[in-house]
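Visitor: My questions concern the predicted model and sequence given below.
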Amino acid sequence: MKLLKDILYKARIEEVVGSTNVAIENIVFDSREAVEFSVFVAVRGTQVDGHDFIDKAIENGSIAVVCEQLPSEPIENITYVRVKDSAEALAYMASNFYDHPSKKLKLVAVTGTNGKTSVVTLLHQLFTDLGKKSGLLSTVVNKIGTKEIEASLTTPDTVQINQLLQQMVDEGCEYAFMEASSHAIVQHRTTGLDFDVAVFTNISRDHLDYHGSFNNYIAAKKMLFDNLPQHAHALINNDDRHAEVMVQNTKAKVETFALKSLANFKAKILENQLTGLQLILDEKELFTKLVGRFNAYNLLAVYGTGMVLGVDQLELMTAISSLNPVDGRFQHIQSPNGVTGIVDYAHTPDALENVLSTIQGIRGGNESVIVVVGCGGDRDAGKRPEMAQIAAKYGDRVLLTSDNPRTEDPDAIIEDMKKGLDPVGLKKALTITSREEAIKTACALSQPGDIILIAGKGHETYQEVNGVRHHFDDLEVLNEQFNELK
């Protein structure tokens, strides 16, 4: 229990009605979760406005309300606090309420279009292997030490983040690694957190349905670096042309990693095969089980983070050489008759091109590459033609199928994808709405030695149709089909 006045620090208060000298037991921004002695923060969301639910929160027990606009008829004995920005205030309040847990950990944020999940997962795996108890906040799973907690969003809400960070502190974690999505940054879910390192992996077209333009998307990512404290490190991919923009206003110390350009942390690929990567990393030779140029960048981000956090270089390199690939990221299996199947989360044009160019680099030349790909519904429709175009550029056969259609018609999504295909691409393409049937068809079309890429869902074990998630696992379906290939 804390006094309201103590958890309002940095909330940019503009007006107070009532007393802030009241005891608060929890913070909520969903009126349905309001209970006795809670403070309700009315946040304006993309779908609903929390201000419309102030009275409901009070009915459910809230004794204080934080909002951007005061009600026309305030209720007696309720404290109202008007602030400049409710979402920002909520972030600071959550941090204050849980006694600033981010300051008690070495907290690392990773942002970028591609690679976020891989980098944070590899960092958690690495530091755990080094004997340093760590926490993880990712798309796939949240972890406190080795204990797993299911994740529903790329970044949890700001109250959940601080709750989880406090649990990590309570359970003896020294480090925490978290994804920072562009949505989370602009919605202030990362505001008020004390980051020690922020990593920028890359940026390409994504989430324009939400941000409106690529410039807005860049600005969203940049906010993370703009708000870093002076003691933090900003670690950026110097090969990305937007890297300098990310850190032009940061107070943090800037460090760089790269394969091609000058950087603090450099690597060179010696060999890239299905068995892994042979690298020269900061002038030392290293083998890793991870595959592809994109994973070389991920490993550089991991290595650079370890170095700026003060890990011994030899210890760090030894641990990196033992890292296992991340589930659903270039995860490959082989059929009894020699067909290679690859499941990857690639759901942006840039990510798909990275994976397919990696396959191009490791193929022998005589085999066919068969690509199964779809696009998500209720998301940036502009990238759909690009995804099909890239699939046809590298694939010998392309099967356009359903991904997570959500509330859209999957056939309409596929038609959007087909707009990116020229006559040559159209000849390569088949449209099969059922994802399971598309995978089965890809396997039926394959010959020994061929490579099948199933892109877009990776680690996901569901398919979302009309708001309902049905069990569906690309790897599971692929395994079943491969067992039938003799």
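Guide: On my side now, so go ahead.
Visitor: Only C-alpha atoms from now on, for both contacts and neighbour counts.
Guide: OK.
Visitor: And the helices in the stretch 1-150 of the chain?
Guide: Assigned by DSSP state H, counting those that start in this stretch, the helices in the stretch 1-150 of the chain fall at 4-7, 54-59, 86-97, 116-129.
Visitor: Could you say which one of the ones you listed comes nearest to residue 444?
Guide: Nearest of these to residue 444, taken as CA to CA: helix 116-129 at 31.2 Å.
Visitor: From the chain's centroid, how far away is the closest one?
Guide: Mean-position distance between helix 116-129 and its chain equals 13 Å (CA atoms, centre = their mean, to the nearest Å).
Visitor: And it, what's buried?
Guide: Buried positions in helix 116-129, judged by neighbour count with 16 or more other CA atoms under 10 Å: 116-128.
Visitor: List the contacts of it.
Guide: For helix 116-129, contacts defined as CA atoms under 8 Å, 6 or more residues apart in numbering pick out 110, 133-140, 145, 176-180, 201, 298-299, 301-302, 319-320, 323-324, 326, 329.
Visitor: second one coming, line it up with the first:
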Amino acid sequence: MKISDCASILQTSHRDQQILAASNFELTDLTQNTKTVQPGSCFVAIKGGHFDGHEHIQEVVDSGAKLIIVERPVEFAGDALVVMVPSTYKALAQLSARYFGDPSHQLTMFGVTGTNGKTTITHLIDQIMEDHGVQTGIIGTMYSKVGTKKLPAVNTTPEPLTAQRTLSEMVAADDQACAMEVSSIALVQGRAWGIDFDTAVFTNLTEDHLDYHKTFENYFDAKALLFSQLGNSYHAGDKTKTAVINIDDPHGKRLLDKTAANIITYGTKGEGILQAKNIQVTNKGTEFELQIYDETYPVHLQLMGNFNVYNALAAFGACYEHDLTPEEIIKSLESVKGVRGRFQVVPNDRDVTVIVDYAHTPDGLENVLSTINAFAKQRVFCVVGCGGDRETTKRPIMGRIAVEHSTDAVLTSDNPRTEDPDKILDQVVSELAPDTYTRLTDRRAAINYALEQAQAGDVVLIAGKGHEDYQIIGTVKHHFDDVEVVNDYFAQH
């Protein structure tokens, strides 16, 4: 990308646009990281919570930056070109999309947002599309998948530069589609700016991230951004945009007038273009009748639970508008055995059903326990905690749900981060009678306790961390994997 290309991208003064347009210099890189600036780079100064790129302009000039984008006046010695814009974060998104060749335009883009279900739905979409010859990438909580490679994820939804680079790598790897988790915080911060989604999926909205959004209405408004940004053109030749919305969720109904796109509503309560009826859940899977418009199809999922019915409907709706028949989509859904850390059954020879799940919100925990109680014949153990430096109001709710929906609640640590784990637990148990739970701060000890107490036929749910292979104590990540802890216990006993 040449500096002259930036003239038509950036919002800046006419004078700066003329200066930009006059330069044919070929930029060597685009970055917001002062440490990665190289000769010929474009550096975008971002003011973050702990670091402000504007305070390091001389450093990036000395490293050879040729074009610098700022949102306030800066002083430096050197011959770099400095351009001021109203928002450097938006400029970063605009430049990133152009620098990497607008890769989302070359992919079928699925964006999935909502409190619970995003990871499972993106993986179901991936399975469906891959089964029918459409090589598909993933961007999400667990990892990014580019071609056949899996890359570690830092955030559920990466910042614009990383997102566009990843999408560009997908195009280079011959991916034809991408299923992407889009978090509420990412939408507010503009991390999805410049990504041209073809299909947007809404799963549900329950209490989460209120430490960031402050109010539930703000949280809803953040989710709604994905749908209001889905497209407003019906121009011949444009790709058709589709919103897939859970109509059983009252917030889903509020989204219906937020988008100009086509809408597929889905649910299990008698409303929606796409519905599941006559649902039967067992410890072997879930069966139901899928109705789309005036057609009905039997479905036999290996996945368990009503919440997975919703996940399957969302994935079906997302893929339905992309030239796949209902039979093809259902065949793929029926082949999925599960997603790591999402209602993951850990095999053992003790006849104890051990389930590891990412449920870390009140709604998520209640859904998982309700599914277990539908097939459990004996005791249900629930090992769960709450993360530190996150929303505090949900902590007593999580404790109450664990006690009310299991026979044996074992309350423990999650990722305490910089908080005292015992003080977190004090809040979790604050509304509980002392004789209704077992409290063990050490997570390994809590898991081992539940496994020691469990007898043949019992169920042990280990909730909150799912796929995570670490525990954050202070600011340090320590290796910790719930599944590994379970396997270690059974290996020693």
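Guide: Cool, the structure landed. Predicted model, so just to flag it, every value in this text is computed and none were measured.
Visitor: where does the TM-score land?
Guide: The TM-score (TM-score structural alignment, normalised by the length of structure 1) is 0.94; 478 aligned residues with a CA RMSD of 1.7 Å.
Visitor: circling back: filter the contacts of helix 116-129 of structure 1 down to the ones in strands?
Guide: 110, 134, 135, 136, 137, 176, 177, 178, 179 (DSSP state E).
Visitor: where's the counterpart of the second one in structure 2 relative to residue 79 of structure 2, distance?
Guide: Under the alignment (TM-score structural alignment), residue 134 of structure 1 maps onto residue 136 of structure 2. For residue 136 of structure 2, the distance to residue 79 of structure 2 equals 44 Å [CA to CA, to the nearest Å].
Visitor: Comparing the two, which residue is more hemmed in?
Guide: More neighbours surround residue 136 than the other of residue 136 of structure 2 and residue 79, with 28 against 11 (other CA atoms under 10 Å).
Visitor: just checking, the more buried one touches residue 149?
Guide: No - contact criterion CA atoms under 8 Å: residue 136 of structure 2 and residue 149 do not qualify, at 11.4 Å.
Visitor: Where do the helices of the stretch 251-400 of structure 2 begin and end?
Guide: So, for the stretch 251-400 of structure 2 - with DSSP H, counting those that start in this stretch - the helices run 306-320, 326-335, 362-375, 395-404.
Visitor: tilt between the first one and helix 326-335?
Guide: Comparing the axes of helix 306-320 of structure 2 and helix 326-335 via axes from the mean of the first three to the mean of the last three CA atoms, to 10 degrees yields an angle of 140 degrees.
Visitor: which residues in structure 1 does helix 306-320 of structure 2 match up with?
Guide: So helix 306-320 of structure 2 is aligned with residues 293-307, judged by TM-score structural alignment.
Visitor: Measure the mean distance from that stretch to structure 2 post-superposition.
Guide: Compared with structure 2 after fitting, stretch 293-307 of structure 1 deviates on average by 0.5 Å (mean CA distance after the TM-score superposition for structure 1).
Visitor: hang on, the earlier thing: who wins for proximity to residue 461 of structure 2 among the helices of the stretch 251-400 of structure 2?
Guide: That would be helix 362-375 among the helices of the stretch 251-400 of structure 2, by CA to CA, at 8.0 Å.
Visitor: Next, the angle helix 395-404 makes with that closest one.
Guide: 0 degrees.
Visitor: what's the spacing between helix 362-375 of structure 2 and its chain's center?
Guide: 21 Å.
Visitor: Would you check which pair of the ones in strands among the contacts of helix 116-129 of structure 1 lies furthest apart?
Guide: 110 and 134 (15.3 Å).
Visitor: Which one (most neighbours) among the ones in strands among the contacts of helix 116-129 of structure 1?
Guide: Neighbour counts for those peak at residue 135, which has 33 neighbours (criterion: other CA under 10 Å).
Visitor: thinking it is in contact with residue 175, fair?
Guide: Yes - if you go by CA under 8 Å, residue 135 of structure 1 and residue 175 touch, sitting 6.2 Å apart.
Visitor: any idea how far residue 12 of structure 1 is from the residue mapped onto residue 27 of structure 2 from structure 1?
Guide: Matched by TM-score structural alignment, residue 27 of structure 2 corresponds to residue 24 in structure 1. As for residue 24 of structure 1, its distance to residue 12 of structure 1 is 19 Å (criterion: CA to CA).
Visitor: Give me the more crowded residue out of the two.
Guide: Legend: neighbour count by other CA under 10 Å for residue 24 of structure 1 and residue 12, higher for residue 24 (22 against 15).
Visitor: My read is that the more buried one contacts residue 40, right?
Guide: No - between residue 24 of structure 1 and residue 40 there is no contact, the gap being 10.3 Å when judged by CA under 8 Å.
Visitor: how about stretch 43-56 of structure 1, which residues of structure 2 does it hit?
Guide: So stretch 43-56 of structure 1 sits over residues 46-59 in structure 2, by TM-score structural alignment.
Visitor: One more: stretch 102-115 of structure 1?
Guide: Under TM-score structural alignment, the match for stretch 102-115 of structure 1 is residues 104-117.
Visitor: who touches that stretch?
Guide: 118, 121-122, 164, 167-168, 171, 175-184, 195-208, 223, 226, 307, 311, 318, 364.
Visitor: same thing but 6 Å
Guide: 118, 176-183, 195-205 (CA atoms under 6 Å, 6 or more residues apart in numbering).
Visitor: what sits against the residue nearest to the match of residue 134 of structure 1 when sequence neighbours are not counted?
Guide: In space, and not counting its chain neighbours, residue 136 of structure 2 is closest to residue 177: 4.6 Å by CA to CA, 6 or more residues apart in numbering. By CA under 6 Å, 6+ apart, the residues touching residue 177 of structure 2 are 107, 108, 109, 136.
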